[in-house]
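Enquirer: Sharing a model prediction with you, sequence too.
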Amino acid sequence: MRRRHTGWAVGAAAALLVTGGAIAYTAVEDSGGPSTRTPDTRSADAGFARDMAVHHQQAVEMSYIIRDRTENREVRGLAYDIAQTQANQRGMMLGWLDLWGVPKVSAEPPMSWMGMGDAATGKDGALMPGMATHTDLDKLRSLSGKQAEILYLQLMTAHHKGGVHMAEGCVATCEVEAEKRLAQGMVEAQRSEIELMAGMLKERGAQPIS
C-alpha cells in the first residue's frame, strides 16, 4: 500500500527548480559537447520534447483532478507519483528546447517528427494518441469515489500507451543521448505503471479502455 502524499504543489515546484538548475549541464554534457550538431526545430529531438511536454501536462492535470475526487490512498499515491515524475520530465524537455534555441510551439502538426502528422490529431482536444478529450476530462471532474478512480485509471492507461509509443519513437530516432535515455526510462516506467493500473482496475471490476 502506498503512503498518502501531501503538499503536491510544493513538491512539484521544488522538483522543477532542481531540474532547472541541472538542465543546461546535463544536456551539454550528454549531447556530446561542442562538436555535436544542435537539434533544429524539425528534428526528432525537438519534436519529441515539444510533443511529450504537452502530453505530460495532461497527465499532470488528470492526476490533480483525481486527487480531489477520491480519498483512496493507492490511487492518490499513484497519481502523486505520476504528477511529480511527469512535471519533472516536462521541465527537462522545455529546458532542452530553450538550450537548443528552438520554439516550444511549432506550426507542424503533433508527431510530424514520427511521420504521423495530421493522422495523429484526434477530436475534442485529444492532440495525440492516448490523450483524453475535453469530454473525458469534464466527466472525470464530475465523478467521485470508485467511479472517478476507474475512469482515471482507464484514461491514464490509454495515455501511457500513447506516451510509450512516442517515447519508443524517440529512442529509435533522437540523437541527443540524454534525451534517448530519458525516453527509454519513460518506456520502462510507463509500461510498469500500465501493469499496475490493470491490476487496480481488476480490483474494481473494470478493464482498460480498448
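Expert: On my side now, so go ahead.
Enquirer: Please make it C-alpha for all contacts and neighbour counts, starting now.
Expert: Fine.
Enquirer: Not counting sequence-adjacent ones, nearest residue to A206?
Expert: I150 (7.0 Å; CA to CA, 6 or more residues apart in numbering).
Enquirer: Which residues are in contact with that neighbour?
Expert: 201, 204, 206 (CA atoms under 8 Å, 6 or more residues apart in numbering).
Enquirer: Closest to L99 out of those?
Expert: Nearest to L99 among these, counting by CA to CA, is L201 at 40.8 Å.
Enquirer: Can you give me the separation between the closest one and V187?
Expert: 21 Å (CA to CA, to the nearest Å).
Enquirer: which secondary structure element contains the spatially most central residue of the chain?
Expert: Centroid check for the chain by CA atoms, centre = their mean gives H56 as the closest residue, at 2.7 Å. Element membership for H56 (DSSP states H and E) is helix 44-67.
Enquirer: Quick one: list the elements packing against the helix or strand just after that helix.
Expert: Sequence order places helix 73-100 as the next helix or strand after helix 44-67, per DSSP H and E. Secondary-structure packing of helix 73-100 (3 or more CA pairs under 8 Å, 6 or more residues apart in numbering; DSSP states H and E): helix 8-30, helix 44-67.
Enquirer: Second structure for comparison follows:
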Amino acid sequence: MSTEADLAPEPEAPPERPGWSRWVIIGAALLAVLLIGATIGMFLTRLADGADDTATPKAGSVEVGFAQDMSTHHLQAVTMANWARDHSTDPEIRQLAFDIQSTQLEQVGRMKGWLMMWGQPEQAIGAYMKWMTEPMGHGHGGSGPMPMQPANGAPMPGMASDAEMAKMQTLTGKALDVDFLQLMLRHHQGGTDMAQYALDHSQLPAVKALANSMLTSQGAEMNQMTLLLKARGAEPLPAP
C-alpha cells in the first residue's frame, strides 16, 4: 500500500549553472582585487604625503616611472599566471600561478591608484625605464645603468616576447609547466632591479614599502620556481 510520501513528486534538480558564470564570478573577483589595491594605494599615499602638494610626484620622477612601468611589467605576469592556472593540470603550478596573479594584480591596483591621485597617465610616454638615471649597484656591478632593451625584443628586462607568449599557449602538460616556470622566473628576475631602484631612490614611504614587499615576495617565489624546475628536470633561462 502506497503512502502519501511515496506518491509525492520527486523534487526537481536545481538548474545547472551555465559554464560562463564561473568566468563572470572570477572576473568580478579580479576586478574587486584591482579596485581594493587602487583604494589602498590612494589611502597610503595620502597618509604618507598629507595635504602638501609639493610631495606629489611629477612626470619623470622615480615614483611615477616605477608605478607606470612596474604596472606594465606586472600585467604580463598576471596574463601568464592566468593562462597557467587555467591550463596546467599540476596542482603545484596552479597554486603558484594563483598566488602570483593575486599578489601582482593587487599591486597593480595600488600603483594605478597612485597614478590617478598624482594626475599622471597609467602608461609611460616614450621609452620605458627613463626614470632609472643612476648607475645600478644591484646585479650589474655598479658599472652603469641597467640595459633598456632586452635581447628578445621585449619592452623591459624579464618580460616575454610576443613569440614566447604565443609558444607557451600552444603547450600542454609538463612542457607547459616548465615553460611557464622558466618565463615567470626570468620575469621576476627582470623586475628585481626596478624594485630595488625604487626602494633605493624613492622619497615616498608608501612606494619604498611596496618595492620592498615585491623584493621579499618575488624572492621567495624565485626560490620556489627554481626548485620546481629542478624537480621537473629543467633549468632556468639565462638571467635577463
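Expert: Yep, it's here. Source: prediction; values computed, not measured.
Enquirer: After superposition, what's the TM-score here?
Expert: The TM-score (TM-score structural alignment, normalised by the length of structure 1) is 0.90; 205 aligned residues with a CA RMSD of 2.0 Å.
Enquirer: Show me what L215 of structure 2 aligns to in structure 1.
Expert: Per TM-score structural alignment, the equivalent position to L215 of structure 2 in structure 1 is V187.
Enquirer: Apart from its neighbours in sequence, what residue is nearest that match?
Expert: Using CA to CA, 6+ apart, the closest residue to V187 of structure 1 is V164 (5.0 Å).
Enquirer: Now name the helix or strand holding the equivalent of that neighbour over in structure 2.
Expert: Alignment note: V164 of structure 1 maps to T192 in structure 2; criterion TM-score structural alignment. Assigned by DSSP H and E, T192 of structure 2 falls within helix 173-201.
Enquirer: Now the helix or strand just after that helix: buried residues?
Expert: Next along the chain after helix 173-201 of structure 2, taking DSSP H and E as the criterion, comes helix 205-231. Using 16 or more other CA atoms under 10 Å as the test for burial, helix 205-231 of structure 2 gives 206-208, 210-212, 214-215, 218-219, 221-222, 225-226, 228-229.
Enquirer: Would you mind finding the match for A38 of structure 2 in structure 1?
Expert: Matched to structure 1 by TM-score structural alignment, A38 of structure 2 sits across from G20.
Enquirer: and if you look at D177 of structure 2?
Expert: In structure 1, the residue matched to D177 of structure 2 (TM-score structural alignment) is E149.
Enquirer: if I pick that match, what's in contact with it?
Expert: Neighbouring residues of E149 of structure 1 by CA under 8 Å, 6+ apart: 66, 70, 75.
Enquirer: Report how many residues lie close to the corresponding residue of structure 2 for the second one.
Expert: The reference is to T70 of structure 1. In structure 2, the residue paired with T70 of structure 1 is S88, using TM-score structural alignment. Using other CA atoms under 10 Å, the number of residues around S88 of structure 2 comes to 20.
Enquirer: ok, now the one 3 residues further on?
Expert: Here the neighbour count serves as a burial measure; for P91 of structure 2 (other CA under 10 Å) it reads 10.
Enquirer: what angle do the helix holding H56 of structure 1 and helix 177-203 make?
Expert: 30 degrees (axes from the mean of the first three to the mean of the last three CA atoms, to 10 degrees).
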